[in-house]
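Engineer: my questions are about this predicted structure, shown below with the sequence.
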Amino acid sequence: MFVLELTYTADVESIDAVLPRHIEWLREHYAAGTFLASGRKVPRDGGVILAVGPGRAAIEALVATDPFVRAGLTEYRVTEFLATTTAEELAAHRQQLPA
């Protein structure tokens, strides 16, 4: 599982101009089952996405397709972790520690 932390590198007006395309990008990846949760940080200087995928390289490639990234408006920090304990709603995404 991955925590994707976005940090805005541009003013909020520039972010808001691209926001509709970013939301559509989010919807596509929710529909594909890759994104599990997302939202703005407080204060509004970026956002967070909880994602699943086949590996770090695939997630990093996906991040590069975000309209915010393509427009040069955000930087991402990708943190991979093993979700060994989850709420029942996320049971399908539980992972095992390596042997």
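Structural biologist: Thanks, I have it. None of these values were measured; they are calculated from a predicted model.
Engineer: can we go C-alpha only for contacts and neighbour counts from here?
Structural biologist: Fine.
Engineer: outside of stretch 19-31, which residues touch it?
Structural biologist: For stretch 19-31, contacts defined as CA atoms under 8 Å, 6 or more residues apart in numbering pick out 35, 36, 66, 67, 68.
Engineer: using CSV, please lay out those together with distance to residue 1 and secondary structure.
Structural biologist: Formatted as CSV, these follow (distance: CA to CA, whole Å; DSSP: H, G, I helix; E, B strand; the rest coil):
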residue, distance to residue 1, secondary structure
35, 10, strand
36, 10, strand
66, 18, coil
67, 22, helix
68, 22, helix
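Engineer: please spell out the PyMOL selection for the buried subset of these.
Structural biologist: Only the buried entries of the contacts of stretch 19-31 go into this PyMOL selection, using 16 or more other CA atoms under 10 Å:
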select buried, resi 35+66+67+68
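Engineer: same list (the contacts of stretch 19-31) but as CSV, adding distance to residue 87.
Structural biologist: Output for the contacts of stretch 19-31, formatted as CSV (distance: CA to CA, whole Å):
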residue, distance to residue 87
35, 16
36, 12
66, 28
67, 31
68, 31
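Engineer: presented hereafter is structure B, for comparison with structure A:
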Amino acid sequence: MRYYVLEGTFSTKITDETVLQKAINEHLEYLKNGFNDGSILVSGPKVGTGGGIIVVKCKDIDKFCNDDPLVKAGVQEYRISEFKLHDCQSYLKDWFKE
């Protein structure tokens, strides 16, 4: 399994608040799937700007990002940073097991 930090940034071309809210609602449902299957460790919006942060483990990060409703709607782009675990709090060790 590979580990990633995703930084989402909203597009500056968003003009329709209805489209934005629909995409956000679908995005939150999409993330629920990741929490339910254990692939997402944390997620949340960035303070003071559009977009958010996700820590995820997966085999195909491009598919994960491209399937996100915010990306499909053209609302958000992701900056992807892969990392290898060096150390973590003991209560997180199970999440990082392969």
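Structural biologist: Nice, thanks for sending it over. All values derive from a computational prediction rather than experimental measurement.
Engineer: after superposition, what is the TM-score?
Structural biologist: The pair, once superposed, lands on a TM-score of 0.84 when counted by TM-score structural alignment, normalised by the length of the second structure; 92 aligned residues with a CA RMSD of 1.8 Å.
Engineer: quick one on the thing from earlier: nearest to residue 44 of the first structure, out of the contacts of stretch 19-31 of the first structure: which one, please.
Structural biologist: Distances from residue 44 of the first structure to those, taken as CA to CA, are shortest for residue 68 (14.7 Å).
Engineer: so who does the counterpart of that closest one in the second structure touch?
Structural biologist: Applying TM-score structural alignment, one finds that residue 68 of the first structure aligns to residue 70 in the second structure. Under the criterion of CA under 8 Å, 6+ apart, the contact list for residue 70 of the second structure reads 23, 24, 26, 27, 76.
Engineer: mind redoing it with 6 Å?
Structural biologist: Residues near residue 70 of the second structure by CA atoms under 6 Å, 6 or more residues apart in numbering: 23, 27, 76.
Engineer: among those residues, name the ones in strands.
Structural biologist: Of the positions in the contacts of residue 70 of the second structure, residue 76 sit in strands, assigned by DSSP state E.
Engineer: columns neighbour count and distance to residue 93 of the second structure on top of the contacts of residue 70 of the second structure, output as a markdown table?
Structural biologist: As requested, the contacts of residue 70 of the second structure are exported to a markdown table (neighbours: other CA atoms under 10 Å; distance: CA to CA, whole Å):
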| residue | neighbour count | distance to residue 93 of the second structure |
| --- | --- | --- |
| 23 | 21 | 33 |
| 27 | 17 | 27 |
| 76 | 24 | 31 |
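Engineer: hang on, the earlier thing: pick the one among the contacts of stretch 19-31 of the first structure closest to residue 94 of the first structure.
Structural biologist: Closest to residue 94 of the first structure, out of all of these and judged by CA to CA, is residue 36, at 12.9 Å.
Engineer: that closest one against residue 50, yeah?
Structural biologist: Yes - because the distance of 5.5 Å satisfies CA atoms under 6 Å, residue 36 of the first structure is recorded as touching residue 50.
Engineer: give the contact list for residue 57 of the second structure.
Structural biologist: Residue 57 of the second structure neighbours (CA under 6 Å, 6+ apart): 2, 3, 39.
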